[in-house]
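In: below is the sequence, then the predicted model.
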Amino acid sequence: MLILRATEPLTPGHGTKTATTLALGLYTAYNIAATVASIPAGRPADRLGARGPLLVLTAGVAAFAASYGLFAVSSTAVAVLAIPFVLAGVGIGAVETAQHSAVAVLAPKDLCGSAFGLLATVQSLGNLAASAVAGILWTAFSPSAAFAYLRVWMLLALSGLALTARR
């Protein structure tokens, strides 16, 4: 969805081939940001005890919420489009690190394997549902509607993480 989101507004000004190349470059920036964020995201998860993974997860989800909010607004400027790509990369780098760290810290030791399996199941089902609904919203309404929907889920996740952190 990210590549398509960048390609559509860039095509009228750059043509299909150049817009696609620029979008792929932006996706590369996403992957670089994810790579760069992953190891630093693991440090507080390790050093802050059981709350560490929740704090890192919260930061990652906040980055996604900001990214999706920016993706909901269309732009034809590559530099402006780079911001939500990089934010999403930082988000995925933090979230993937923190999810696994949280399971390792919070799950009972005798259920750790099952907890990782449950995490993978929830991720798969969540990705399927989010992609299906976002795809329908994109097609029926607009890309902005799809990203607004995804942003709402990130804001709900932030609320849930805030409640969890208080306990």
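Out: Looks like it arrived, so ask away.
In: C-alpha only now, for contacts and for neighbours.
Out: OK.
In: can you tell me which residues contact Ser67?
Out: Residues near Ser67 by C-alpha atoms under 8 Å, 6 or more residues apart in numbering: Ile83, Pro84, Phe85, Leu87, Ala88.
In: how far away is the second one from Val105?
Out: If you measure Pro84 against Val105 using C-alpha to C-alpha, to the nearest Å, the figure is 30 Å.
In: take a look at this one as well, against the first:
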Amino acid sequence: TAVATGAIGLCVATWQVGLLRAFAWTSRGMRSPARDSLLASLAPSHAYGRAFGLERAGDNLGAVVGPLLAAGLVVWVGIRPAMYFAFVPGALAAVTISIAAREARRHHSSLVPRKLRLELGAMRQAGVVRALLPIALFELGNVASTLLILRATQLLHNGATTLALATMLAILLYSGHNAFGAVVAYLGGHWLDRSSARVVFATGAGLYLLAYLGFSLNLHSPVALLVAFALAGSGIGLAETAESTLFARLLPDHLRGSGYGVLGATQAVGDLTSSAVVGVLY
């Protein structure tokens, strides 16, 4: 992911950017299940919620700090050099994960190599199919954040704000979405360790539904749109943390890699389907 993102600064054609972005997201699809499986292996069972809440909080904070840092780098060194800098945090993340993986192997030194298989039968017996049904329904309604930014931009622009100012405000409001997501994911992790993952997930889905209701109205006020973004960020923060925690509780260690892979595939297919359908209808 780090190499592909940094290499975008070397591109001279649009197709090259598209190819590298596809490679980066493919790498992310491989990385995310491994990360979640590793985290579940390292965290004690009574702290799964806090572990995944902290991870989601860090991811959302990165989505707040990253664009602001990128904007500063673009002003300071230019667009292409700023893209090269994107390699640095990715490389540091790879080193950190390698250290964590070594620690996990030390704690599970008795593990023996297993054949590469998806273990669908074992996961079904563990209750994964039943858990995936509400998750799939939620992801089918989880449209890309860019569509929410587009909706906010149009609402602000129609409210007698210039297009440039409306776009800037919408992006700033989206930063609020990620900030609320970080805080609520962290708090939700503590809640998960004291409650059912299904209750936390349902609460997150309800907040997300309220956010969509807000975006469906003709809200031209930045404050009202901030509330809608905050509800969306809070909803996704609770839902994603609950999903990862639920799978950690359902699956034994040797099934978690396959389980988180299936979870990631369900999320990706749902997000792609919902975003494509809403994009066409919009």
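Out: Done, it's in. None of the values given here were measured: they were computed from a predicted structure.
In: hang on, the earlier thing: Pro84 and Val105 of the first structure: which is more packed in?
Out: For Pro84 of the first structure versus Val105, the count of surrounding residues by other C-alpha atoms under 10 Å is larger for Pro84: 24 against 18.
In: map the more buried one across to the second structure for me.
Out: Pro84 of the first structure maps onto Ala228 of the second structure when the alignment is built from TM-score structural alignment.
In: that match: which element?
Out: Applying DSSP states H and E as the criterion places Ala228 of the second structure in helix 222-250.
In: Provide the aligned range in the first structure for the next helix or strand after that helix.
Out: If you walk from helix 222-250 of the second structure toward the C-terminus, the next helix or strand you reach (DSSP H and E) is helix 256-281. Under TM-score structural alignment, helix 256-281 of the second structure corresponds to residues 112-137 of the first structure.
In: same question for stretch 94-102 of the second structure.
Out: The aligned range for stretch 94-102 of the second structure is empty, by TM-score structural alignment.
In: re the thing from before, in ChimeraX, select just the buried ones from the contacts of Ser67 of the first structure.
Out: Typed into ChimeraX, the next command selects the buried ones out of the contacts of Ser67 of the first structure (criterion: 16 or more other C-alpha atoms under 10 Å):
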select :83,84,85,87,88
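In: just say helix, strand or coil for the spatially closest residue to Ala72 of the first structure that is not a sequence neighbour.
Out: Nearest non-adjacent residue to Ala72 of the first structure, counting by C-alpha to C-alpha, 6 or more residues apart in numbering: Ser144, 4.0 Å away. For Ser144 of the first structure, the assignment made with DSSP: H, G, I helix; E, B strand; the rest coil gives helix.
In: show me what Ser144 of the first structure lines up with in the second structure.
Out: In the second structure, Ser144 of the first structure lands on no residue (TM-score structural alignment).
In: does Ser144 of the first structure touch Phe71 like I think?
Out: Yes: applying C-alpha atoms under 8 Å, one finds Ser144 of the first structure in contact with Phe71, separated by 7.0 Å.
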